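[1] sequence and predicted structure, then a few things I'm wondering about:
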Amino acid sequence: MRVSKDKRWFKNPTNYLLGAYCIAVLLFFLAELKLFGLDQHLRATNQVLILFALLIMPFVIINMPSFIQSLTLRVSDKEFHVQLHELKSDFKHTINRVQQQVSTSEQSLWPMLAGEDILADQRLSQPNPELIIGTKSDPSQLFLSELLALAINHVEPDIRCVIRYPNGDSMHNFAELKYRWIDLYMDFTGTCIQYFNISHTADDDHTQCKSDEEIIETLNVYGQNLGIEWFPTLGCSEDYCLVMTEAQRDEHQIETLSDLKTKAKNLVISADPEFINRQDCLLGLVEYGINFKSVLPCGSDRYAALKTEEAQVFTGYESDPQLTKGQVVALQDTENFFPRYMALPMVSSKLVAAFPKLRDGFALLQGCMNTEDLNAAVSRITAANYDVQRAKAEALAIFNRTLQKKRVS
């Protein structure tokens, strides 16, 4: 074990930096004593020493936890206790959060800078038209995009559907749809109303929510100027929720989102970049009065910190296998903070104009499934490690069931 530690010491560049710092300070000290003739070559004025200290101090502070776990300072009979390892951890979390925010902004900025895809019309007018379906990174999107492709090919068999999975976050897909880099994707009502600052409630007390039809009608008013059209919902939802393990929930005595207003200050939330930057998510929760101790950014695996217990609260979807299997429990949203997130096709108006029959295909999907169907499909796809063939089979089962119901009716 000792040999291993020594090897790690030599591989750490910070140790070389601190060594150089100590040597430089020693040389300045010897020069001040006028030993070895160093005073002829080094001028350690106060200004030089101050600038040198300012230059090196950030590196020393950041890496002090490697050597010192805590520090106590006494000033005017008062003690200040600093946990240096927590300081380093908070610094890393802040850097990660900034990186995630920049990444989210970059995703949506690229389509806007590139402008409209000049090959979009060519793709759709060739003998075998190519239609591009965008997706987000969630496993439900893999399933829903396959369902869209089945509905399209049912009414337009010659169209070749290309599914881009994953294709980025909500804003990236929205921007790519507007500028025709993709032709459609499946989104959710609660997400779409954020693009235009549309309220999901019909009254000031937030007790009555708008219907899906009211929301879609309002969205299509905005969509006229953007070249985007929203179609009726599939009947299933993937609502946002905040979740905890049952043990953590009971320990902190939290049942509802509103309970977090007084208890979040002692809790860490694990959240993906999109949740961190959206008004209907973390930004809105802060305005709602929920301020967490810190935010632990995560990637596509939103439950990565579940086993390590680095976080106590997690962002969840109601289709998450962790939720449906009872690994975590959802906090009740008694005051309707979150809107409903009903799945619906979001389509380029030019695509529908070029292929009018697609309206019939999207109509087939209206009310084709419920949330339990979606949860079951997502659970099986996740268990199959996001296998595309598994997603195709799940989508085909739902679509065939829908066609059977249409024939019977």
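    Cool, the structure landed. Residues are numbered from 1 along each chain as shown.
[2] contacts, neighbours, all on C-alpha from now
    Fine.
[3] would you confirm that Glu156 contacts Asp360?
    No: with contacts counted by CA atoms under 8 Å, Glu156 stays clear of Asp360, the gap being 10.1 Å.
[4] wait, doesn't Leu374 sit right on Glu318?
    No: contact criterion CA under 8 Å: Leu374 and Glu318 do not qualify, at 9.6 Å.
[5] ok, back up a step: between Glu156 and Asp360, which is the more surrounded one?
    Using other CA atoms under 10 Å as the criterion, Glu156 and Asp360 rank with Glu156 on top: 16 against 13.
[6] from Tyr21, how far out is Asp373?
    Asp373 sits 63 Å away from Tyr21, going by CA to CA, to the nearest Å.
[7] now swap in Lys7 and tell me
    Distance from Lys7 to Tyr21, by CA to CA: 21 Å.
[8] going along the chain, name the helices of the stretch 251-400 of the chain.
    260-263, 273-277, 282-288, 321-324, 349-354, 358-365, 371-383, 388-408 (DSSP state H, counting those that start in this stretch).
[9] can you give me the buried ones in the last one?
    For helix 388-408, burial by neighbour count (16 or more other CA atoms under 10 Å) applies to Arg390, Ala391, Lys392, Ala393, Glu394, Ala395, Leu396, Ile398, Phe399, Thr402.
[10] kindly report the same for stretch 291-304.
    Asn291, Phe292, Ser294, Val295, Leu296, Pro297, Cys298, Arg302, Tyr303.
[11] over to stretch 257-267?
    Leu257, Ser258, Leu260, Lys261, Lys263, Ala264, Leu267.
[12] can you give me the end-to-end distance of that stretch?
    13 Å.
[13] any residues touching that stretch, and which ones?
    Stretch 257-267 is contacted from outside by 242, 252, 254, 288-294, 311-313, 331-335, using CA atoms under 8 Å, 6 or more residues apart in numbering.
[14] could you flag which of these are buried?
    Buried members of the contacts of stretch 257-267, scored by 16+ other CA under 10 Å, are Leu242, Ile254, Ile290, Asn291, Phe292, Ser294, Ala311, Gln312, Val313, Leu331, Gln332.
[15] tell me the contacts of the nearest residue to the last one once chain neighbours are set aside?
    The reference is to Gln332. Counting by CA to CA, 6 or more residues apart in numbering, Gln332 lies nearest to Thr256, which is 4.4 Å off, once chain neighbours are set aside. Listed by CA under 8 Å, 6+ apart, the contact set of Thr256 reads Leu331, Gln332, Asp333, Thr334.
[16] residues in contact with the closest residue to Lys350 other than its chain neighbours?
    Excluding its sequence neighbours, the residue lying closest to Lys350 (CA to CA, 6+ apart) is Gly227, at 7.0 Å. Applying CA under 8 Å, 6+ apart, we find Gly227 in contact with Lys178, Ser348, Ser349, Lys350.
[17] considering those, which possesses the most neighbours?
    Lys178 leads the contacts of Gly227 on contacts (other CA under 10 Å) with 24 neighbours.
[18] next up, the contacts around it.
    Glu116, Leu226, Gly227, Ile228, Ser348.
[19] before we go on, here's another structure to hold up against the first:
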Amino acid sequence: LMDFLMSKVETAVTPVSLRPASKKMSKESLERTKQHHKRILAVAGMIVIISSGYLLSHEFLNKHDLRIGSKDATESVIIGNMLSDLIEAKTDLKIERKLALGGTMIAFEALRSGEIDLYPEYTGTGYSTILKNKLRPGFTPDEMYTLVKQQMRDTHQIELLESFGFNNTYVLAVTQATAAKYHLKTMTDLTRVSHNLRFGCSPEFAARDDGLPGIEKTYGMTFKSVNNFSGTLMYTAITSDNVDVITAFSTDGLLQKYDLVLLEDDKNFFPPYYMLPFVNGKTNAEYPEIAQALSVLSSAIDDATMQKLNYEVVEKGRDRAEVARTFLLERGLVKPEDFKN
């Protein structure tokens, strides 16, 4: 349209004497042409006004009330989609999903600065990584929650809602055969026989105070050997009989795939890492319906359930948003008619 208009303007302002002979016009023709150009410009002006009005109204109609974020881990994105679906289904608020932002501090700074309004985070991560508290054994989940909630409110004006119920903390895992052979249910049980067993963990875990050195000190256990692996290689190592005990996260999807036994941390050495919504304080005050909408997820997901949801994505390749919505539908927390798109 602009090309067309410019060509017409160019023609209109070119003196008749400079136009090609075939385009020289009589006085009457020139007047008609000027009137024609005026009509074209008038129509163009109307088009611009209408288009601008449409764009502004479109922007207004599609304005989002809340921006929900997440870190980039599979688990965080699944839960971020659940939070978005629930708020959309149970309130009139419009949601913009800003998921998989990156690591902890990227997501938290986005929340603190108001770039997002809420995101799912772990109590243990809030305690140590964000608030810079020193980890210590013996924290109960309630103690950790109360402390982090108060410090987040006082220091960053961030509110914590209720926990979803699963605890994605470190665990020690063994095969079913090893558990049966040595009668292992707890980490204290493992202490009795650890000198006969080979241990697999990441290099980082082997050196951290809240890793292997801390376990050895708290439980008094010593392994026959310590072998370093990363990621899924630990699962390969234990299933191929290269090690007897490995570290894992309690909601890893691969735990279900390999049917490993998780040993209870009966001395509460590992800090609790319960996931829950971290909400910008201003947002929480302005929209109290958020907490009400999300309350149906309170203690609704245990470790085994989160393992399964992660497994659906990591091993079966399902879309994370689909896995999240399917869970909500199967639990009856939302209805198909709640979603119009």
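    That came in fine, so what should we check first? Everything numeric here is computed off the predicted structure, so don't read it as measured data.
[20] return the subset of the contacts of stretch 257-267 of structure 1 lying in strands.
    Counted as lying in strands by DSSP state E, out of those, are Leu242, Ser294, Val313.
[21] how far away is the second one from Thr371 of structure 1?
    Put plainly, it is Ser294 of structure 1. 32 Å.
[22] again with the last one
    The gap separating Val313 of structure 1 from Thr371 of structure 1 is 23 Å, by CA to CA.
[23] now do Ala391 of structure 1
    From Ala391 of structure 1 to Thr371 of structure 1 the distance is 16 Å (CA to CA).
[24] now the helices of the stretch 251-400 of structure 1 as CSV including distance to Lys78 of structure 1?
    CSV is the format used below for the helices of the stretch 251-400 of structure 1 (distance: least, CA to CA, whole Å):
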stretch, distance to Lys78 of structure 1
helix 260-263, 29
helix 273-277, 38
helix 282-288, 33
helix 321-324, 48
helix 349-354, 68
helix 358-365, 68
helix 371-383, 55
helix 388-408, 63
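[25] closest to Tyr165 of structure 1 out of these?
    helix 388-408 (9.8 Å; CA to CA).
[26] who's in contact with that closest one?
    142-144, 146-147, 150-151, 364-365, 368-369, 377, 380-381, 384.
[27] wait, which of those is closest to Gly326 of structure 1?
    Nearest to Gly326 of structure 1 among the contacts of helix 388-408 of structure 1, with distances taken as CA to CA, is Arg380, at 15.7 Å.
[28] how many neighbours does that closest one have?
    Counted with other CA under 10 Å, Arg380 of structure 1 comes out at 16.
[29] confirm Trp181 of structure 1 sits in a helix?
    No: checked against DSSP: H, G, I helix; E, B strand; the rest coil, Trp181 of structure 1 lies outside a helix; its state is coil.
[30] quick one: it and Ala120 touch, right?
    Yes: the pair Trp181 of structure 1 / Ala120 is scored as a contact, 7.1 Å apart, by CA under 8 Å.
[31] what's the farthest-apart pair in the buried ones among the contacts of stretch 257-267 of structure 1?
    Farthest pair in those, by CA to CA: Ser294 and Gln332, 21.7 Å.
[32] what about the strands in structure 2?
    Using DSSP E, the strands of structure 2 run over 66-69, 95-98, 118-122, 158-160, 170-174, 198-201, 225-228, 245-249, 261-263, 275-280.
[33] can I get those in JSON lines including distance to Phe4 of structure 2?
    Shown next, in JSON lines, are the strands of structure 2 (distance: least, CA to CA, whole Å):
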{"stretch": "strand 66-69", "distance to Phe4 of structure 2": "42"}
{"stretch": "strand 95-98", "distance to Phe4 of structure 2": "38"}
{"stretch": "strand 118-122", "distance to Phe4 of structure 2": "48"}
{"stretch": "strand 158-160", "distance to Phe4 of structure 2": "55"}
{"stretch": "strand 170-174", "distance to Phe4 of structure 2": "67"}
{"stretch": "strand 198-201", "distance to Phe4 of structure 2": "69"}
{"stretch": "strand 225-228", "distance to Phe4 of structure 2": "69"}
{"stretch": "strand 245-249", "distance to Phe4 of structure 2": "64"}
{"stretch": "strand 261-263", "distance to Phe4 of structure 2": "72"}
{"stretch": "strand 275-280", "distance to Phe4 of structure 2": "51"}
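[34] pick the most buried one from these.
    Each of the strands of structure 2 was scored by mean neighbour count; the highest is strand 118-122, a mean of 27, by mean count of other CA atoms under 10 Å.
[35] how much does it stray from structure 1?
    With mean CA distance after the TM-score superposition for structure 1, strand 118-122 of structure 2 departs from structure 1 by a mean of 2.7 Å once superposed.
[36] what range does that strand cover in structure 1?
    The alignment of strand 118-122 of structure 2 onto structure 1 (TM-score structural alignment) spans residues 184-188.
[37] now that stretch, how far from the centre of its chain.
    The gap between where stretch 184-188 of structure 1 is centred and where its chain is centred comes out at 16 Å by CA atoms, centre = their mean, to the nearest Å.
[38] swap in stretch 82-93 of structure 1?
    Worked out by CA atoms, centre = their mean, stretch 82-93 of structure 1 lies 24 Å from the chain centre.
[39] where in structure 2 does that stretch fall?
    By TM-score structural alignment, stretch 82-93 of structure 1 lines up with nothing in structure 2.
[40] Gln47 of structure 1 -> structure 2?
    So, by TM-score structural alignment, Gln47 of structure 1 is left unmatched.
[41] tell me which element Gln47 of structure 1 is part of?
    Element membership for Gln47 of structure 1 (DSSP states H and E) is helix 46-63.
[42] list the buried residues for that helix?
    For helix 46-63 of structure 1, by 16+ other CA under 10 Å, it's Ile62, Asn63.
[43] and it, what does it pack onto?
    helix 13-32 (3 or more CA pairs under 8 Å, 6 or more residues apart in numbering; DSSP states H and E).
[44] list the buried residues in the helix it packs on.
    Tyr21, Leu27, Phe28, Leu30, Ala31.
[45] of the residues you listed, which is the nearest to Lys325 of structure 1?
    The nearest member of those to Lys325 of structure 1, counting by CA to CA, is Tyr21 at 54.8 Å.
[46] that closest one -> structure 2?
    In structure 2, no residue is matched to Tyr21 of structure 1 (TM-score structural alignment).
[47] which member of the buried residues of stretch 291-304 of structure 1 is positioned nearest Lys136 of structure 1?
    Arg302 (14.2 Å).
[48] quick check, the closest one in contact with Thr315.
    Yes: using CA under 8 Å, Arg302 of structure 1 is in contact with Thr315, at 7.1 Å.
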